[in-house]
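Asker: I need the structure of the sequence given here:
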Amino acid sequence: MGQAVTGQRRKRDASATRAELIAVATEEFAEKGLAGARVEEIASRTATSKHMIYYHFGSKDGLYRAVLEQAYAEFRIAEGAVDYADLPALDALAALVSATFDVHAQRPQIVRIIMGENINRGAQIRSIDSFLQREVALDTMRQILDRGVEEGTMRKGLDPLQVHLTASALCFHYIANVHTFGHVFEFDAHSPDQLSARRDEIIATVVNRCAAPAAKGD
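Answerer: The predicted model follows:
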């Protein structure tokens, strides 16, 4: 009995350590990129050591890939927090887009990391099996679009991938450019009012793109 409890405690401790390392590494990689981030700095900001980082992740690249995986998992977790089956299809689509925007807005570190990975031509993400992430994202979108067709509120022939890419692109673009937008157009792009207005605009754009003419009042 004592050995079982000890084993469970060790698993919990290892899981907590891993989560802490990923959280701190997310900040470090977002600020400095893969090349500029230092394992020693990440270790100094956590209750662990450089040796333990290598024990859990194998290398700095391994830690970075774990951060990337967690970043995409956060999108799926947020998107999965809504029971879309209880909503009319157009409302479900609006809720899905809203959840996507909120993750981008609340976790700009993720946006910066993904930007860096694209600058590096996706060198690290190629080593990550994205099958589950892809299927979860597209299945959710597909179910909403199919239900919308059944309800008569959405157009037929919509591609779940294209709708997902459009929603993601609109959300990502604003947060990725929030500093320059604010300067160029002289407004507080980070303010709650502006974030809310941008969220509403993106939702309206995606929903109107998918809605059947009758649902739009045409």
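
Asker: only C-alpha atoms from now on, for both contacts and neighbour counts.
Answerer: Noted.

Asker: what packs against the longest helix along the chain?
Answerer: Longest helix in the chain by number of residues (criterion: DSSP state H): helix 2-36. On a contact count with 3 or more C-alpha pairs under 8 Å, 6 or more residues apart in numbering; DSSP states H and E, helix 2-36 meets helix 39-44, helix 60-79, helix 108-119.

Asker: for residue 128, find the nearest of these.
Answerer: helix 60-79 (7.2 Å; C-alpha to C-alpha).

Asker: buried residues, the closest one. List them.
Answerer: Judged by neighbour count (16 or more other C-alpha atoms under 10 Å), helix 60-79 contains these buried residues: 60, 62-71, 74-76, 78-79.

Asker: again, but for stretch 17-24
Answerer: Using 16+ other C-alpha under 10 Å as the test for burial, stretch 17-24 gives 17-18, 20-22, 24.

Asker: again, but for stretch 116-128
Answerer: Buried-residue list, stretch 116-128, by 16+ other C-alpha under 10 Å: 116-117, 124-125.

Asker: compare with the first, here's sequence two:
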Amino acid sequence: MKTVSAHTLAQGAPAKVRRRDREKTKAEILQIAFEEFAESGLLGANADAIAARAGITKRLIFYYFNSKEELFIAVLEMAYGRMRQAEESLHLEALAPEAAIRRLAEFTFDFHQANPEFVRLVAIENIHRGRHIQRSEKLTQMTRPVIGQIERVLAKGKSLGTIRPEINAHELHVTLNAMSIFSVANRHTFEAQFCWDMSSPEAKARRRTEIAEVLWRYVRCDEPSAIVDLGSEERPPDA
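Answerer: Predicted coordinates:
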């Protein structure tokens, strides 16, 4: 067996430590920047404040991310990546069409409720007309898995005659996110204007149930299936 000297171990250790520290530092910068950007926007967020909270120098931030805009793109990639990773655990194809649609609706609502900073970050990127997402190939590809899941659920439902044939996966995704995000993005103004509770656990539970019901009623096919197994039918004799 080959003997490894203490000197050799000592030589290799610093590189591993530096690598580990580097990744840990970058992750801390991204998390703190995520919070700062969500609170103050791209223009209002301060690199000095991010550096102070991370216990590092501002120069180190730009060493890792080059510029404030590149840091913002990296934060967007991290934030969207968390949502897409959570979506992968849904396994919608294993469910019946109605259960899958309701599960998708409930998951989307729950994610936005649990991550209001993500909703704010998306709103901020829309203020900038999505230009940072357009610069990231990773971000433009992130939507494919969830759209693929929805397409497979719709295809299954259409083949069974339980989902309307004209339903489109992208349109459905838009509709669901619009309903779910409203409860987070517009909660304060809606409560102030209409004196309507949107914040209590009871109000959130009602809204969650309603969105799932609305989405399913929208996609479902109320007409009986037109699919007929002619092989099981008794055919009339030839004329």
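
Asker: returning to that earlier point: any buried residues in the longest helix of the first structure, and which?
Answerer: Under the neighbour-count criterion of 16+ other C-alpha under 10 Å, helix 2-36 of the first structure has 17-18, 20-22, 24-30, 33-34 buried.

Asker: again, but for stretch 107-116 of the second structure
Answerer: 107-109, 111-113, 116.

Asker: go on, stretch 182-192 of the second structure?
Answerer: Quick answer for stretch 182-192 of the second structure (16+ other C-alpha under 10 Å): 183-185.

Asker: reformat the residues you listed as TSV; add distance to residue 143 of the second structure and secondary structure.
Answerer: Below are these laid out as TSV (distance: C-alpha to C-alpha, whole Å; DSSP: H, G, I helix; E, B strand; the rest coil):
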residue	distance to residue 143 of the second structure	secondary structure
183	22	helix
184	21	helix
185	21	helix
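
Asker: now those residues as TSV including distance to residue 145 of the second structure?
Answerer: Converted to TSV, these look like this (distance: C-alpha to C-alpha, whole Å):
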residue	distance to residue 145 of the second structure
183	25
184	25
185	25
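
Asker: find the centremost residue of the second structure, please.
Answerer: Centroid check for the second structure by C-alpha atoms, centre = their mean gives residue 83 as the closest residue, at 3.0 Å.

Asker: in the first structure, what residue corresponds to that residue?
Answerer: Alignment note (TM-score structural alignment): residue 83 of the second structure maps to residue 75 of the first structure.

Asker: and residue 88 of the first structure, which of the helices and strands packed on helix 2-36 of the first structure is closest to it?
Answerer: Of all those, helix 60-79 comes closest under C-alpha to C-alpha, at 16.3 Å.

Asker: how big is the offset of that closest one relative to the second structure?
Answerer: Comparing helix 60-79 of the first structure with its match in the second structure after superposition yields a mean distance of 1.4 Å (mean C-alpha distance after the TM-score superposition for the first structure).

Asker: so how much does whichever helix or strand comes after that helix differ from the second structure once superposed?
Answerer: Next helix or strand after helix 60-79 of the first structure toward the C-terminus (DSSP states H and E): helix 89-106. After superposition onto the second structure, helix 89-106 of the first structure sits on average 1.3 Å from its aligned residues (mean C-alpha distance after the TM-score superposition for the first structure).

Asker: counterpart of residue 66 of the second structure in the first structure?
Answerer: Using TM-score structural alignment, residue 66 of the second structure pairs with residue 58 in the first structure.

Asker: count the neighbours of that match for me.
Answerer: By other C-alpha atoms under 10 Å, 12 other residues sit near residue 58 of the first structure.

Asker: residues contacting the match of residue 83 of the second structure?
Answerer: Residues near residue 75 of the first structure by C-alpha atoms under 8 Å, 6 or more residues apart in numbering: 100, 103.
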